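J.: structure, please.
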Amino acid sequence: MSGPGGVPLHRRTALAAVLGGLGLAASGCLSMPESGPVVEADGGSTSEADPGTVAAIDARGPEDGQSPSEVVQGFLDAMQAFPSELATAKLFLDPDVRSTWNPERTIVYAEASPPAGGTYHQRVVLTGAEELDARGAWQGRLTGTDAVLDLDLREVDGQYRIVDPPDALVVPEEWFSQRYEQVSLYFLDSTGTDLVPEPVYVSTDEKLATALVSGLLAGPGKALTGVVQSMFPEGLRVDLSVPVSDGVAAVSLVGDPLALGDEDVQRLLSQLSWTLGQGSSIQAFTLTVGGVAVRSVGGAEQIPVSSPQADDPGYERTGSTLFGLRDGLVVAGSPGDLGAVDGPWGATPADVREIAVSLDGLTVAGVSSGGTALRSAPLQQAGVTRTLLTGTDLHDPHWDRLGRLWVVDSTTAGAVVRWHRSGVTGTLEVPGVSGQDVGGLLVSRDGTRLLAVVHGSRRDRLVLARVRSSAGGRPRAAVAVSDLQGDPGDLPSRLRDVAWTSETSLTVLGRPVAGSSSLVSLGVDGSPVSVSGVTTAISGSRSLLGSSVDGAGVYAVTRTGLADLSVPARSPRTSLDGATALTYAG
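T.: From the prediction side, this is the model:
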């Protein structure tokens, strides 16, 4: 059943749960304070996060008589101050540029050559350099001249000073990995009914909450127009910082008071709730915009933070349940304990070779044994089998939260990405994927990301595309298409499968070499991810089984059973007991 705009009503419950948890109603969300903004102060802690055991670094300023290379090296060293501050690094700059140097980007490097050059020009070559944008989003590797710092200097009162500093904070990889962590900024999908994570790196110092809120205010960027949206109007900025006292983040934004409808105000609060909920020291927040307090329907200023998995009913209903086929019947349960479902495909063989279960746990879809039809039936209730679409060689069906069912059709002219929703079918042209030899497809639960394994003559590619949709959820275009690569040499040249390990991370399976297949962890943005305790090679693996839901195991499917990738490779494997086509919901 669909609501206005064709959005399935069952899907709206996830965002409604967020808003209900916040204690917000459809009206009365904004309340004018009686006498202007009020800031409560007590003896509680005012730090936002504990940097833990990471050592503080006090930067050293310039000394008289330093050579040009010593000035440049001192400048690089001063950017490693922690907790972060730029005042010391600015002392190495020409006075004319100090006030305007406020780098927004970050460059992280594995190694840097010693500064070298002449009296008024120094060069530093960075090895293994990667770039983050102003929000902290990973932008990929820097190569060629982009990985070189060419710095001009001049004499100021007898001392050398830098006149053209890079528009970036430039820090070594080891320093960065100890002091930054990857989190997500949550934006809304095109329908306004689902929250979508956009991964960014933020400092773990006392400015964590400030960085998270500032990232939300920066927005998702023009490249993601129609993919995700933000309810925060342009022009807002954080008033100095976001202090956290006794677990409550005080978010004060400078700009015009909100001129949003009640539902959009609630969506804005859900963005903030999910994003701030990643800070371990933050349990609630208050929000004022242009001096106007945003309150719950009961008038409370403190709004509790939340998390995606606590608010999405789909996690509870189908999150860690495995589904598969055995003797032609659909089965469900846990590894080693799978039983037939109660729907029609659990009683009579369905004649399908692959299945996909909807995220609400109500429907199962399957590709016919010949690959020419995509069918569906109720998962646990009585009902009939329906043919949704037909094709040449259909494979890799996946559902998203909008109730869209995606599938690849490998035709004689190459791959076609197709979708079905509420009786309507369509195709999506995906540059770099459509017309190619596609060996596998993944779709994120929020439906904004498509990942495809594309086979090539010399090497395979892992292609990411973002899905631009209408306000009603109809797919319109694939945008921001890129090849995910990680660190050079990480991905094997031949890829067999890819699986979700979280909302923002993946595991990629290579084809066997000398009997063993490599496993590589990647961020959904293509950034290299180091996951402790996860197996990096496995023998006899045919495919991967994973989910973005916390608590769902990640497995390699082998001839002898399921191999849990979170335990040592030689651990006993769980018997498949004749089951095939194993999958999680989605």
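
J.: can we go C-alpha only for contacts and neighbour counts from here?
T.: OK.

J.: what's the burial count for the nearest residue to Ser67 once chain neighbours are set aside?
T.: Nearest non-adjacent residue to Ser67, counting by CA to CA, 6 or more residues apart in numbering: Tyr160, 7.2 Å away. Residues lying near Tyr160 (other CA atoms under 10 Å) number 26.

J.: what do you get for Pro165?
T.: Based on other CA under 10 Å, the number of other residues close to Pro165 is 23.

J.: hmm, it is touching Phe92, no?
T.: No: applying CA atoms under 8 Å as the test, Pro165 and Phe92 come out as separate, 9.5 Å apart.

J.: for Asp497, see how far away the residue nearest to Ser67 is.
T.: Separation of Tyr160 from Asp497 (CA to CA, to the nearest Å) stands at 55 Å.

J.: just Ala249 next, same as before
T.: Plainly put, Ala249 is 42 Å away from Asp497 if you go by CA to CA.

J.: if you count surrounding residues, which of those two has more?
T.: Ala249 (27 against 24).

J.: so who does that one touch?
T.: Applying CA atoms under 8 Å, 6 or more residues apart in numbering to Ala249 gives the contacts 48, 209, 242-243, 282, 284-286.

J.: which one of the residues you listed is nearest Val125?
T.: Of all the contacts of Ala249, Val125 sits closest to Ala209, with 33.7 Å by CA to CA.

J.: to compare against the first, here's the next sequence to fold:
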Amino acid sequence: MGADRVGGVRRPVRAVAYAASGVLLLAGCASMPDSGDLRDVESTPRQDSQLRVFAMPPREDAPPAEIVQGFLEALTSDDPQYATARQYLTGTASGHWRPEQSTTVLAGGPDIQVDRTTGHDSGDDYAFTLTGTKVARVDAQQSYTPMVGGYSQPVHLTRDKKSGQWRIDVLPQGVVMGQSDFQRNYTSVNKYYFASDTWANSVTSATAVADPVFVRRRVDAMTQVVRSLLSGPTRWLESAVSSSFPAGTALRRGVASLAPDDQNRLTVPLNGKASGVGREKCREMATQLLFTLQNLTPTVDTVTLQRTDGGTLCSLKEDQTETVATRGSVKQPDYLYFVDDKRRLVRIADGGTAAVAEPVPGALGEGVQKLSAAAVSWDEHTAAGVGYDGKSLFVGSLVAGGALDAPVLVSQGKAEGDRLTAPSWDARGDLWVADRDPARPRLVLLEQGEGEPLDVRVPGLKGRVDAVRVAADGVRIALVVKAENGSKSLLIGRIERDEKAGDRPVVSVLELRSAAPELEDVTAMSWAGDSRLVVAGREEGGVQTMRYVQVDGSTPEGPPPAALTGVQSIAATEDEQLPLVAYSSEDGIVQLPSGAQWQKVTKDGLAPVYPG
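T.: You can find the predicted model right below:
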């Protein structure tokens, strides 16, 4: 049992064209051997987004090694239906191969090894093994999942008895490619659904929830995204959200591609499943489309939905969506909040750009109860503060003259680090906090910030919750979880409420998944977009870093925040125009405006927060 790696001379097999100019280039890094020997298919370096990559078909009398390598190169091209890749397969294998089933991402390109255990000495068959280190997998729903461990899949070739040409007859389902090829070929897009419990709790509109998926960026991404939206939410999110598109809704038969007109309006022809919807339901459908498309192409500002007969179901403009649903925070925050050197809750207008902080109205700004951390409700009418020793949680109105009532929660933890975390408000007005008491670690919910604390169920949790931040949509929650070995990881959970369980709801956080798998020790985090978080922590090897991550564990495009040492807390907002704010043990409270460097807000303060 064994496999040998072999090397050889390679020739170009993949053509790269500038989409804008039509100039054709040969990519020397993607090459093939002239003989039967081969090298590993290294992941192609990142290339300009204007480049398009076209696959080359197999040449006459190509040896087995060249066929395998050419097929793998063809998988990284911009061929919409993988027609060229199928030319490397037998007819039967092509009929059974489903490239849309999954995309497996490896740290580098697939390592091709000759399988010496097969009986290919007959001259009519040949076997290889594809190996590598798994990074992630994108499933048939286009949902991304980080992965670890080795990859090993067999590839078998046979010689056609009539033509004498080698072709692949056994291969793994789906597509496999290196990480840099994946980053060049795919882009992450948020599609939007509605939080299932918001229709009954919202006076004017529902709450939109982002559901990130990956699509091939230069293979009619707009049509891909629309089809994905119509097919429904991904499995991880589907139990907590709903779609206003009737079940079975799809693009009208014969519609192959969608494109906006010269007035930035996209017309979407639908099949008969949507023909009977009313005006309000149609407006909800159009809102889902607009939110989704603007995440991909911000220039689209109008959506028109068509019936099967070509008639108009409804048309909706961008500025009309706010009457249907809200995305992220209901409104832009009025203030940035933090705890000053007198342990009072104070605030600064304009996202921290004002020169002077002022105590908040009410008891939490008077300094009678000294604080170590705080959170402000989304409407900025109420605040919660953790006492200086981390033991007690107080809730007070941000109204002048308001009294401070007895604490709503008290931890029995003996050490300060084993007591309450900083709290977090959700969009419903409920308050979340974790008690780190080793004798009774728990995640707690206080309905409307008051009453008897409700223990939240977190099945599958391994360790204790060390930090809590609820997303603005109220459906997802970010938790920093401390394991028994002391390491801290960032996990995302789905919030579900069973309102029929009795007098009080049963609240659960389900299906925890890693959002920062490359960090060994997370020290601070905050939501920084509909599906994005900013996180500070330590990489393998002890390197301190700050980066943006997606809820699915992928890394968003764009540069990370500028480096900052000693980060202990971070404040961000779903409004990406407001500055990122952090508390550093070395610099105090600092802010990072878009396109600028870190700037000092104040040395005399800690625990900065935006509403939420």
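
J.: if we can go back for a sec, list the residues that contact the equivalent of the residue nearest to Ser67 of structure 1 over in structure 2.
T.: For Tyr160 of structure 1, the aligned residue in structure 2 is Trp166 (criterion: TM-score structural alignment). Neighbour list for Trp166 of structure 2: 61-64, 67, 157-160 [criterion: CA under 8 Å, 6+ apart].

J.: and what of Ala516 of structure 2?
T.: Each residue near Ala516 of structure 2 by CA under 8 Å, 6+ apart is listed here: 489-491, 549, 553-554.

J.: so what corresponds to Asp409 of structure 1 in structure 2?
T.: By TM-score structural alignment, Asp409 of structure 1 lines up with Asp435.

J.: tell me, how many residues neighbour Cys314 of structure 2?
T.: There are 19 residues near Cys314 of structure 2, going by other CA under 10 Å.

J.: so where's the longest helix in structure 1?
T.: Assignment by DSSP state H gives helix 262-276 as the longest helix of structure 1.

J.: ok, average deviation of the helix or strand just after it from structure 2?
T.: Counting by DSSP states H and E, the element after helix 262-276 of structure 1 in chain order, helix or strand, is strand 284-289. Comparison of strand 284-289 of structure 1 with structure 2 after fitting gives an average deviation of 2.4 Å (mean CA distance after the TM-score superposition for structure 1).

J.: which helices and strands sit right next to the helix or strand following strand 284-289 of structure 1?
T.: Note on strand 284-289 of structure 1: by DSSP H and E, the next helix or strand toward the C-terminus is strand 292-294. Strand 292-294 of structure 1 sits against strand 30-31, strand 284-289, with contacts defined as 3 or more CA pairs under 8 Å, 6 or more residues apart in numbering; DSSP states H and E.

J.: and the first one, which stretch of structure 2?
T.: Mapped onto structure 2 with TM-score structural alignment as the criterion, strand 30-31 of structure 1 occupies no residues.

J.: ranges for the strands of the stretch 301-450 of structure 2?
T.: Assigned by DSSP state E, counting those that start in this stretch, the strands in the stretch 301-450 of structure 2 fall at 302-306, 312-317, 325-327, 335-340, 345-349, 358-359, 371-376, 382-387, 392-397, 409-410, 424-425, 431-435, 442-446.

J.: map Asp64 of structure 1 onto structure 2.
T.: Using TM-score structural alignment, the partner of Asp64 of structure 1 in structure 2 is Glu60.

J.: what's the nearest residue to that match if we skip its chain neighbours?
T.: Gln165 (7.4 Å).

J.: residue contacts, that neighbour?
T.: If you count contacts by CA under 8 Å, 6+ apart, then Gln165 of structure 2 has 60-62, 159 around it.

J.: now Gly132 of structure 2
T.: Gly132 of structure 2 is in contact with 106-111, 150-152, counting by CA under 8 Å, 6+ apart.
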